[in-house]
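Enquirer: next input, structure requested:
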Amino acid sequence: MMPYRHILLTADFSEHGETIATRAKSLARVFQAKLSILHVLDDIPMPDTGYGTLIPVDTPSEYDLLEAERGKLIALGAELGVDPADLWLIWGVPQDEIVRLAEKIAADLIVVGSHGRHGLALLLGSTANGVLHHASCDLLAIRIPTINDI
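Expert: The predicted structure follows:
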């Protein structure tokens, strides 16, 4: 197996995000790979932008919700030692933007969190499932415990 050279961590800032980020950082260290972080804005209204819009991480905004998300991404990047040039903030549909960015930056591994859905939720799909079926690189889905697992 060839070692991974560029790992894309997808960050959603959930309560289990730190576990996923730590595992991605460990993989990057083991493989001596570059680590990039992507946060897709899909749950806040964005003024005057369409889906697929790249939001500059290094340019402050007057939009409070955007600033909050940008601040979280910058803090995570600093915590993991990721170069600010490798932090990505995009407004869009998560699975589409993850796949699109992975191809753009030539990532060879995408790390996502997965709830391990079953039944109807599995049929309806999830971000991890959508990425799995459309990405041209490997995908590592870190299982996020559900309330039933605890």
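
Enquirer: going forward, measure contacts between C-alpha atoms and count neighbours the same way
Expert: Noted.

Enquirer: so after the longest strand along the chain, what's the next helix or strand?
Expert: Scanning the chain for the longest strand, with DSSP state E as the assignment, gives strand 34-41. For strand 34-41, the following helix or strand on the C-terminal side (DSSP states H and E) is strand 53-55.

Enquirer: quick one, strands of the protein?
Expert: Secondary structure of the chain by DSSP E: the strands cover 6-10, 34-41, 53-55, 87-91, 109-114, 138-143.

Enquirer: centre of the chain to the fifth one, how far?
Expert: In other words, strand 109-114. Here the centre of mass of C-alpha atoms in strand 109-114, compared against the chain's by C-alpha atoms, centre = their mean, to the nearest Å, lies 7 Å away.

Enquirer: run this one through as well so I can compare:
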Amino acid sequence: MSVYSKVLIPLDFHGDNEWIVAKGMKVAADHGAELFLLHVDETLAERYLFESASFSGHLKGFKEEICQESQQRMRALAKEIQLDDAHVLVREGKAAKAIEATVTELGIDLIVMGTHGHSGLQRLLGSTANRVLHSVDCDVLTVRIKE
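Expert: Reported below is the predicted structural model:
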């Protein structure tokens, strides 16, 4: 029996996503695991903090536009790597919280995610990878993003 049966690759459209996806695909293939891609739109959550009645309609249209763009980018990536659309997820909110919820919802046993290798103040403030590492009950493989 394989160690991993469900692998999640969270992507943020920054840095070298191809490198992260390649690593995640390799691990999933080696273990015969099901592969899921996840993108979390954090900007939507931040924009709604400033929502008021007068901007409600504009923000709703903006939100839908961002969601559609994210869905298109994720579908294109899934098609490129021959992954079923059902395994492509787009969520909104804070990335670490959305990743944690997805892990619980799908029973993920391995996350393969990129890390920028921050130092100094950025490391002190924390990163998404660090938050995920300390909040999920599954293994996390961090892949150093080539910058």
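
Enquirer: sorry, back to before: following superposition onto the second structure, what is the mean distance for the longest strand of the first structure?
Expert: Comparing strand 34-41 of the first structure with its match in the second structure after superposition yields a mean distance of 0.5 Å (mean C-alpha distance after the TM-score superposition for the first structure).

Enquirer: got a list of contacts for that strand?
Expert: Under the contact criterion C-alpha atoms under 8 Å, 6 or more residues apart in numbering, strand 34-41 of the first structure has outside partners 5-12, 24-25, 28, 73, 77, 82, 86-94, 97-98.

Enquirer: again, 6 Å this time
Expert: Residues outside strand 34-41 of the first structure that contact it (C-alpha atoms under 6 Å, 6 or more residues apart in numbering) are 6-11, 86-91, 94.

Enquirer: do the same with stretch 115-129 of the second structure
Expert: With contacts defined as C-alpha under 6 Å, 6+ apart, stretch 115-129 of the second structure is touched by 96, 143, 144, 145.

Enquirer: quick one: end-to-end distance for stretch 96-110 of the first structure.
Expert: The straight-line separation of the ends of stretch 96-110 of the first structure (C-alpha to C-alpha, to the nearest Å) is 13 Å.

Enquirer: would you mind giving the contacts of stretch 115-129 of the second structure as a markdown table with distance to residue 128 of the second structure and neighbour count added?
Expert: Output for these, formatted as a markdown table (distance: C-alpha to C-alpha, whole Å; neighbours: other C-alpha atoms under 10 Å):
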| residue | distance to residue 128 of the second structure | neighbour count |
| --- | --- | --- |
| 96 | 6 | 22 |
| 143 | 13 | 19 |
| 144 | 13 | 15 |
| 145 | 13 | 17 |
